[in-house]
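> Okay, structure incoming, though there's no sequence with it:
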């Protein structure tokens, strides 16, 4: 068993090395990584550069245009928009990553169990997955958020709970292929139990696909948080980009010509999603031989 594990681990390591080398040579993926890297740095260090307090207002003229004192102007309560954007980066990206983590865990467990066991287990788990696939996402998320309450943690839970079915389907299809390979048969022959095989053999071989799908789900999670917050279901105490757009819309910033209030968080959402999309496209091109450029 040890020799089988060592051989399998070396194969996985070799795959990852080749994967990273190919990714670094992909211009679109590299550009996406730079965009996301910049926003991650903003999320980590940005709030340290501002004294922005979401509960403090009236410190400046409301909806004042960009100036040297306020580079991105002020909002409808006289707060610095740049400070809100910097702090909003941390909130929005954190929500996106944590919601994606929940989604990936649920989708991976369901997908691997369904594909590996097959039979009645597969049928039951896939029908359960289909229920979430056919339900309209937005009404379901709005209802769950209204029931649980508008808070950051509830939004993370709701997005993670409603965005896993696609991952489960993808992981299941890959598991069906991996479980038929010879090293799985060898592991069974020497007495390895099902949980060991799924943890040590199936998961490492489907993980690159899970990782690639995680990138796309992260973009969806950030867009989902922005959508829920814009519709008034976000946490009013946390200045996420979605909440900034919500307040900008409520204050009539568009009709008042306060373009900086709308454009600033909007551009941030677009750039982050674009970065994830670039990386996701690069991963799809690497993992799908038919899309590889010659």
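Looks like it came in fine. It should be emphasised that the depicted structure is a prediction, and the values quoted were computed from it without experimental measurement. Residues are numbered from 1 along each chain as shown.

> From here on, just use CA atoms for contacts and neighbour counts.
OK.

> After whichever helix or strand residue 103 is part of, which helix or strand is next?
Assigned by DSSP states H and E, residue 103 falls within helix 81-117. Following helix 81-117 in sequence order, the next helix or strand is helix 119-134 (DSSP H and E).

> Just the buried residues of that following helix, please?
122, 125, 126, 129, 132 (16 or more other Cα atoms under 10 Å).

> Find the nearest non-adjacent residue to the third one, please.
The reference is to residue 126. If the residues on either side of it in the chain are set aside, residue 126 comes closest to residue 114, at 7.2 Å by Cα to Cα, 6 or more residues apart in numbering.

> Now for the one you found: which residues touch it?
Neighbour list for residue 114: 121, 122, 123, 125, 126, 172 [criterion: Cα atoms under 8 Å, 6 or more residues apart in numbering].

> go again using 7 Å as the cut-off
121, 122, 125, 172 (Cα atoms under 7 Å, 6 or more residues apart in numbering).

> okay if I get these as JSON lines plus distance to residue 157?
What follows is these, written out as JSON lines (distance: Cα to Cα, whole Å):
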{"residue": "121", "distance to residue 157": "26"}
{"residue": "122", "distance to residue 157": "25"}
{"residue": "125", "distance to residue 157": "20"}
{"residue": "172", "distance to residue 157": "23"}
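
> Residue 21: which of the residues you listed is nearest?
Of all these, residue 172 has the smallest distance to residue 21: 27.1 Å, by Cα to Cα.

> May I ask which helix or strand encompasses that closest one?
Using DSSP H and E, residue 172 falls within helix 165-178.

> dropping in the other structure now:
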């Protein structure tokens, strides 16, 4: 992608208020994840106070049922939730692009077979499939990423396939085929450059979905019990009586608000990227 096109895309991005808000939210959370050991006042795994302490000058968000600082848990949990979301989204996008490119370029029986597989994944009820896979594979950091990837690749595959169907009818692709250009050259030099921008917007949206899925699985007790993500914080808060006391105010609301804010940041950024890539959306706005 040349510099002029990048500059044009950046101008469009900066003219979109929601896009800049979303990008700003993502930058803030990224900085929190990177500097969590510096920002966090305590080690999130250590008991530093009395159980169920209310927020005060020393513990800004109080403590949980074993006396661990909730603010420190949330700061370190940003790392886990963001990392799971990004890695799972990356895997699902790579898999979706692979399926979409193969189906769209080759067409015929290959396209029909792969698209029926995509339809099968999309038509299965999402929540039961997610719970079944998580319970079968078992709770761990990488297993959660695997589950999210297995149920998130189908939608990007369908979008990428549509883009490839359009690209392969372009004159330069037809000309490359007619002179016997190697298929790897066609795919990497002519098809993929047109797929990458679409894949980027799909990646951002897939990351927001992955964070929600991880939080849902962890809240149901299917997450990794040895990592402190926002979802596991919610799980332990629900399991250990936070709703029965005033502790829900500082133990349940903050992680819920953080999940919501991060998902909004990804969503705003993703929608603005889609607007950049689709001029018709800019006209409608």
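Sure, I can see it. Everything numeric here is computed off the predicted structure, so don't read it as measured data.

> follow-up on the earlier one: give the aligned range of the helix holding residue 172 of structure 1 in structure 2.
Counting by TM-score structural alignment, helix 165-178 of structure 1 lines up with residues 154-167 of structure 2.

> mean distance, the matching stretch to its aligned residues in structure 1?
With mean Cα distance after the TM-score superposition for structure 1, stretch 154-167 of structure 2 departs from structure 1 by a mean of 0.5 Å once superposed.

> give me the number of residues near whatever residue of structure 2 lines up with residue 50 of structure 1?
Taking TM-score structural alignment, the alignment pairs residue 50 of structure 1 with residue 40 from structure 2. Residues within reach of residue 40 of structure 2, counting by other Cα atoms under 10 Å, total 18.

> same check, this time on residue 67 of structure 2
Using other Cα under 10 Å, residue 67 of structure 2 has 18 other residues around it.

> so is it in a helix, a strand, or just coil?
Here residue 67 of structure 2 is coil, with the state taken from DSSP: H, G, I helix; E, B strand; the rest coil.

> How about it: what's its closest non-neighbour residue?
In space, residue 67 of structure 2 is closest to residue 51, 4.2 Å off (Cα to Cα, 6+ apart).

> Mind checking what secondary structure residue 234 of structure 1 has?
Secondary structure, three-state DSSP: residue 234 of structure 1 is coil.

> Can you name the residues that contact the nearest residue to it once chain neighbours are set aside?
Nearest residue to residue 234 of structure 1, sequence neighbours excluded (Cα to Cα, 6+ apart): residue 150, at 5.4 Å. The contact partners of residue 150 of structure 1, taken as Cα under 7 Å, 6+ apart, are 233, 234, 235.

> Could you do residue 255 of structure 2 as well?
Counted by Cα under 7 Å, 6+ apart, residue 255 of structure 2 has contacts 74, 230, 234.

> Give the equivalent position in structure 1 for the second one.
Under the alignment defined by TM-score structural alignment, residue 230 of structure 2 corresponds to residue 241 in structure 1.

> Just to check, its match is in contact with residue 87?
No - assessed by Cα atoms under 7 Å, residue 241 of structure 1 is found out of contact with residue 87, at 8.9 Å.

> Can you pick out the residue with more neighbours from those two?
Comparing residue 241 of structure 1 with residue 87 by other Cα under 10 Å, the one with more neighbours is residue 241, at 32 against 28.

> what's the more buried one in contact with, if anything?
Contacts of residue 241 of structure 1 (Cα under 7 Å, 6+ apart): 85, 88, 92, 226, 265.

> can you check residue 280 of structure 1 too?
212, 215, 216.

> Surely it forms part of a strand?
No - under three-state DSSP, residue 280 of structure 1 sits outside any strand and is assigned helix.

> ok, and the closest non-adjacent residue to residue 44 of structure 1?
Sequence neighbours aside, residue 90 is the residue nearest to residue 44 of structure 1 in space, at 6.7 Å (criterion: Cα to Cα, 6+ apart).

> if I line the two up, what does that neighbour land on in structure 2?
In structure 2, residue 90 of structure 1 lands on residue 79 (TM-score structural alignment).

> Can you show me the helices along the stretch 151-285 of structure 2?
154-167, 171-178, 183-186, 192-219, 230-239, 248-251, 253-277, 279-284 (DSSP state H, counting those that start in this stretch).

> Which one of the contacts of residue 150 of structure 1 is nearest to residue 222 of structure 1?
Proximity of the contacts of residue 150 of structure 1 to residue 222 of structure 1 (Cα to Cα) peaks at residue 234, which lies at 12.5 Å.

> Check the gap between that closest one and residue 155 of structure 1 for me.
Distance, residue 234 of structure 1 to residue 155 of structure 1, using Cα to Cα, to the nearest Å: 7 Å.

> for residue 45 of structure 1, same thing?
Residue 45 of structure 1 is 24 Å from residue 155 of structure 1, by Cα to Cα.

> And those two? Which one has more around it.
Taking neighbours as other Cα under 10 Å, residue 45 of structure 1 and residue 155 compare with residue 155 leading, 28 against 14.

> In what element of secondary structure is the residue nearest to that one when sequence neighbours are not counted found?
With Cα to Cα, 6+ apart as the criterion, residue 155 of structure 1 has its nearest non-adjacent residue at 6.5 Å, and that residue is residue 145. Counting by DSSP H and E, the secondary-structure element that holds residue 145 of structure 1 is helix 137-148.

> matching residues in structure 2 for that helix?
Going by TM-score structural alignment, helix 137-148 of structure 1 sits over residues 126-137 in structure 2.

> re earlier: now the residue nearest to residue 234 of structure 1, what's its secondary structure?
coil.
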